[in-house]
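What would the 3D arrangement of this be:
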Amino acid sequence: QMMTARYYQYNKTKSNVTSGGLGTMGFALPAAIGAKFGVPDKPVVAIIGDGGFQMTLQELGTILQSKVDVKIIILNNRFLGMVRQWQQMFFEKRYSFTNMVSPDFVALAKSYSIQAAKIEIREDLKENLLKMLNHNGPYLLEVMVAKEENVFPMMTTGASVSEVRLN
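Predicted coordinates:
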């Protein structure tokens, strides 16, 4: 949610479904499925962290059963990203229970008859995004990202808006 809000260049109004919270884990995939039912003629892409996806990966069964044409992008940094960012910035990288061990998301998607691919090299991203977007049917694209990739701006506890962190 935070990466999408920060970096996606929206060109249409009412085109982003968000929980509006601070990265509410588990929201993206069920919301994308609901959005696709609401606008079946428009492409719907869920952009999810690896931890958030693991919270609702059972919805792959809903996609299989209902034949919902949802595209899924997992940004996999092998951490619970936002919590890890706080631990990095304010607790001297004393990471506690934020490291993620994930299943093989591509194999998991394929077990639900969903086409899937994994990207580990940035140069392969554009080609695979186009392949995903042009695919007729659901598709899962796992994108490996740096373990300590942070999202800014961020507000710290007890800070005012004028004290927003930009890096």
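
only C-alpha atoms for contact and neighbour calcs from this point on.
Noted.

which parts of stretch 109-124 are buried?
109, 113-119 (16 or more other C-alpha atoms under 10 Å).

Can you tell me how far the residue nearest to residue 70 when sequence neighbours are not counted is from residue 86?
In this structure, residue 70 finds its nearest non-sequential neighbour in residue 138, 4.8 Å apart by C-alpha to C-alpha, 6 or more residues apart in numbering. Applying C-alpha to C-alpha, to the nearest Å, the value for residue 138 to residue 86 is 34 Å.

here's the other one to compare against:
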Amino acid sequence: GFQMTLQELGTIMQFGADVKIMILNNRFLGMVRQWQELFNEKRYSFVDITSPDFVKLADSYYIAGKRVSERNDLVSSLEEMLNHKGSYLLEVMVTKENNVFPMVPQGCSVSEIRLK
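Model (predicted):
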């Protein structure tokens, strides 16, 4: 997830880069949870995580940000992000149980990709 690369917020700040960041936050280690659902009979282990406040974290790097929790606010928030001069972090809260496809199952090759 984003926490594996969030140190790059420092790079964005240092170089004044104009980067738009959108986090789809399902409050899970999503791919791990998805594998456990599909291949391990829903035996979930260590996938429900607590995240920092990403908007406050972005602010600490002088990057503007906003969290969206309501679908009705998404379009206006995207427009706000895209029209903002400078870097911007938009955190979009999404349903916890959404799966992401296509995916390559663990231990498989790309030729065995799953579409659902």
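
And the TM-score between these chains?
With the length set by TM-score structural alignment, normalised by the length of the second structure, the two chains reach a TM-score of 0.88; 115 aligned residues with a C-alpha RMSD of 1.8 Å.

For the most centrally placed residue in the first structure, which three-state class applies?
By C-alpha atoms, centre = their mean, the first structure has its centre lying nearest to residue 48, at 1.4 Å. Using DSSP: H, G, I helix; E, B strand; the rest coil, the secondary structure recorded for residue 48 of the first structure is strand.

Does it touch residue 80 like I think?
No. Using C-alpha atoms under 8 Å, residue 48 of the first structure makes no contact with residue 80, being 11.4 Å away.

Map residue 114 of the second structure onto the first structure.
Matched to the first structure by TM-score structural alignment, residue 114 of the second structure sits across from residue 165.

sorry, back to before: which of residue 138 and residue 86 of the first structure has more residues huddled nearby?
More crowded of residue 138 of the first structure and residue 86, by other C-alpha atoms under 10 Å: residue 138, with 23 against 17.

quick one on the thing from earlier: contacts only, for the match of residue 114 of the second structure.
Residues in contact with residue 165 of the first structure (C-alpha atoms under 8 Å, 6 or more residues apart in numbering) are 152-156.

could I get these as JSON lines with neighbour count?
JSON lines is the format used below for the contacts of residue 165 of the first structure (neighbours: other C-alpha atoms under 10 Å):
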{"residue": "152", "neighbour count": "12"}
{"residue": "153", "neighbour count": "12"}
{"residue": "154", "neighbour count": "16"}
{"residue": "155", "neighbour count": "14"}
{"residue": "156", "neighbour count": "13"}
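
From those residues, pick the one nearest residue 74 of the first structure.
Using C-alpha to C-alpha, residue 152 is the member of those that sits closest to residue 74 of the first structure, with 19.3 Å.

Which residue, other than its chain neighbours, is closest to that closest one?
Closest to residue 152 of the first structure by C-alpha to C-alpha, 6+ apart is residue 166, at 5.5 Å.

Residue 61 of the second structure too?
Using C-alpha to C-alpha, 6+ apart, the closest residue to residue 61 of the second structure is residue 13 (6.0 Å).

Tell me how many other residues crowd the one you found.
Per other C-alpha under 10 Å, the neighbour tally for residue 13 of the second structure reads 18.

In contact with the counterpart of it in the first structure: list those residues for me.
Using TM-score structural alignment, the partner of residue 13 of the second structure in the first structure is residue 64. By C-alpha under 8 Å, 6+ apart, the contact list for residue 64 of the first structure reads 112-114.
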